[in-house]
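1. Just to be clear, the model below is a prediction. Sequence and coordinates:
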Amino acid sequence: MSGENETVTYRVEDHVAVITLNRPEQRNALNFDAYDRLERAFRQAVRDPDARCVIVTGADPAFCSGDDVREIMAGPKPAIPPPPTVRHAPTPAAMAALECDKPVIAAVNGAAVGWGMELALYADIRIASEKAKFAELFIKRGLTCDVGGFYRLPAIVGPAKAAELLFTGDVIDADEALRIGLVREVAPHAELMDRARALAARIACNPPLALRYMKEGLRRAAYGDPRELGGWAIETIRTLMKTEDHREGVASFLEKRAPVFTGR
């Protein structure tokens, strides 16, 4: 999973695995292949004995602009195929990120919107480039967020701020993300990966087993188990995808016009 033409790449150096979304022309929007490869990359990081810390990032100019609207939301395939074995759980890529038992750093190098923001939330630590932008855009498409917005965002920025971001779909810049505690620091764009690697190196030099238990303890204390909430979120998204408002949200985006929602 390291070819330059892959939608997601995986590389390990000095005990740090780097997962890179690699659709720069589409601002790293996730199509079905990218979702599948992202899930596999996180699963590979868990199995990889050489990986002690994980960085997830995007090929410039974006971190992840969410779902590929043309292929996933407007295409002929269902947006979220029912998982064959896991019904009451988040989407498979989300579950893989949440179940990664090694520390995860998100190096947010540009837009992290929609599911891109969800992916950033699944990380344990976020570092933002000065060019980063964040938004939970789901409401603009007539949908709810995935489990990240419900499960992690309130714990990170507080319930009231999370509600504001989820209800409005507003875009915030890196400085605002720092102010509300969404990211630990804002770095000059050219220095982002160096800073992420330096932090990852400080983490990866510690005992691997202790790191895993430390991460598990933090998850249990701060977040709990996402499966029940994730199952509800996925069923809700499937329901909303059948509504006229969802179709209008997608159509207005593709047609570059203001949406007209009717509550149907």
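-> Yep, it's here.
2. contacts, neighbours, all on C-alpha from now
-> Noted.
3. Look up how far Leu30 lies from the residue nearest to the spatial centre of the chain.
-> Closest residue to the average C-alpha location of the chain: Leu119 at 1.0 Å, with Cα atoms, centre = their mean. To Leu30, Leu119 is 11 Å away according to Cα to Cα, to the nearest Å.
4. Check Arg238 too.
-> For Arg238, the distance to Leu30 equals 18 Å [Cα to Cα].
5. Which one's more surrounded, these two?
-> Counted by other Cα atoms under 10 Å, Arg238 and Leu30 do not tie: Leu30 has more neighbours, with 27 against 17.
6. Now that one: closest residue in space that isn't a chain neighbour?
-> Asp67 (4.8 Å; Cα to Cα, 6 or more residues apart in numbering).
7. mind listing what that neighbour touches?
-> Applying Cα atoms under 8 Å, 6 or more residues apart in numbering to Asp67 gives the contacts Ala29, Leu30, Asn31, Met73, Gly114, Trp115.
8. Check it against this one:
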Amino acid sequence: MADVVLYEKNDRIVTITLNKPETRNALSKDLCEALVDAINKADADAGVSCVVLAANGKSFSSGGNLHEIKAMTAEQNMTPLEIENWYKTGIQRIPLAFSQISVPVIAAVNGHAIGAGNDLSTMCDIRIAGEDAIFAESFLRVGIIPGDGGAWLLPRIIGQARANQMLFTGEFIDAAKALDYGLVSEVVTNDKLLERAYELAEMVVGLPPLAIRKTKELVRTAQSVTLKENLDQAALFQGVLQQLDDHREAIDAILEKRKPVFKGA
């Protein structure tokens, strides 16, 4: 059987591709496990500076696997405690893995990003969409809640009012509205989606590798600390980065009007 998640490294860019098009990349148990493993693998590789998250088939992800969800109570008679544990040891590992990865992740969203699929896109640092992309927080349509961090992530990206509208109505929004909401930063034609994702990734990896990771950390921790604490952290990071050869190379390249050559040191 083909791998449910594909992993490919090219120079300093890793492409992670959801590869269950027959289920529209529903986040089944095997796909969740494989995705977490792929994210952790990229994070552990010092030779990686950016990740592109893509999907094979007509959809980015249709969300949770409804057959697995139905089987919890209809067939397996799982108790509330067992269901709680299923989430904690399964799909909730995905947002935790994304919250720890130290390099930027770019989501290339094609087709439907529904429920947990929409939430998966919000776990990424940059989101671009094909013109046919459709987004929805559809959990209430099946009588459940966002169990994968969507209620935490979405308001921080598009604001509480718009997040509430998506969460409480389950409405489907197209790529144009997603752009207006700030859910994505760009909409491109479907045939240019991956091309644009790689253009952005190349921009990222053309910058000093350690400074990329420190910027990601500074942005991430800013969500939970005071301005003073964030400034203190920034000063600490600057004290390290400005001692590196890559910092000196960056300045010299600008002054000498040439392309820099970074070594990650």
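-> Done, it's in. Predicted, not measured: the structure shown is a model, and the values here were computed from it.
9. Please give the number of neighbouring residues around the residue lying closest to Arg93 of the second structure once chain neighbours are set aside.
-> Sequence neighbours aside, Val36 is the residue nearest to Arg93 of the second structure in space, at 6.9 Å (criterion: Cα to Cα, 6+ apart). Using other Cα under 10 Å, Val36 of the second structure has 20 neighbouring residues.
10. cool, and Ile69 of the second structure?
-> 12.
11. Which element, helix or strand, includes it?
-> helix 66-74 (DSSP states H and E).
12. and that helix, which residues are buried?
-> Neighbour counts over helix 66-74 of the second structure (16 or more other Cα atoms under 10 Å) mark Met72 as buried.
13. by how many degrees do the helix or strand just after it and helix 66-74 diverge?
-> Note on helix 66-74 of the second structure: by DSSP H and E, the next helix or strand toward the C-terminus is helix 80-89. Orientation check (axes from the mean of the first three to the mean of the last three Cα atoms, to 10 degrees): helix 80-89 of the second structure against helix 66-74 gives 150 degrees.
14. Which SSE is immediately downstream of helix 80-89 of the second structure?
-> Per DSSP H and E, helix 80-89 of the second structure leads on to helix 93-100 as the next helix or strand towards the C-terminus.
15. chain center to that next one: distance?
-> Chain-centre distance of helix 93-100 of the second structure: 9 Å, with Cα atoms, centre = their mean, to the nearest Å.
16. Next, the contact list for the counterpart of Gly217 of the first structure in the second structure, please.
-> The alignment partner of Gly217 of the first structure in the second structure, by TM-score structural alignment, is Leu218. Shown in contact with Leu218 of the second structure (Cα under 8 Å, 6+ apart): Asn230, Gln233, Ala234.
17. For Gln44 of the first structure, grab the count of nearby residues.
-> Around Gln44 of the first structure there are 17 residues (other Cα under 10 Å).
18. so what corresponds to it in the second structure?
-> Under the alignment by TM-score structural alignment, Gln44 of the first structure pairs with Lys41 in the second structure.
19. Can you classify that match by secondary structure?
-> Following DSSP: H, G, I helix; E, B strand; the rest coil, Lys41 of the second structure is assigned to helix.
20. Residue in the first structure paired with Val14 of the second structure?
-> Counting by TM-score structural alignment, Val14 of the second structure corresponds to Ala17 in the first structure.
21. What sits closest to its match if chain neighbours are left out?
-> In space, and not counting its chain neighbours, Ala17 of the first structure is closest to Val54: 4.7 Å by Cα to Cα, 6+ apart.
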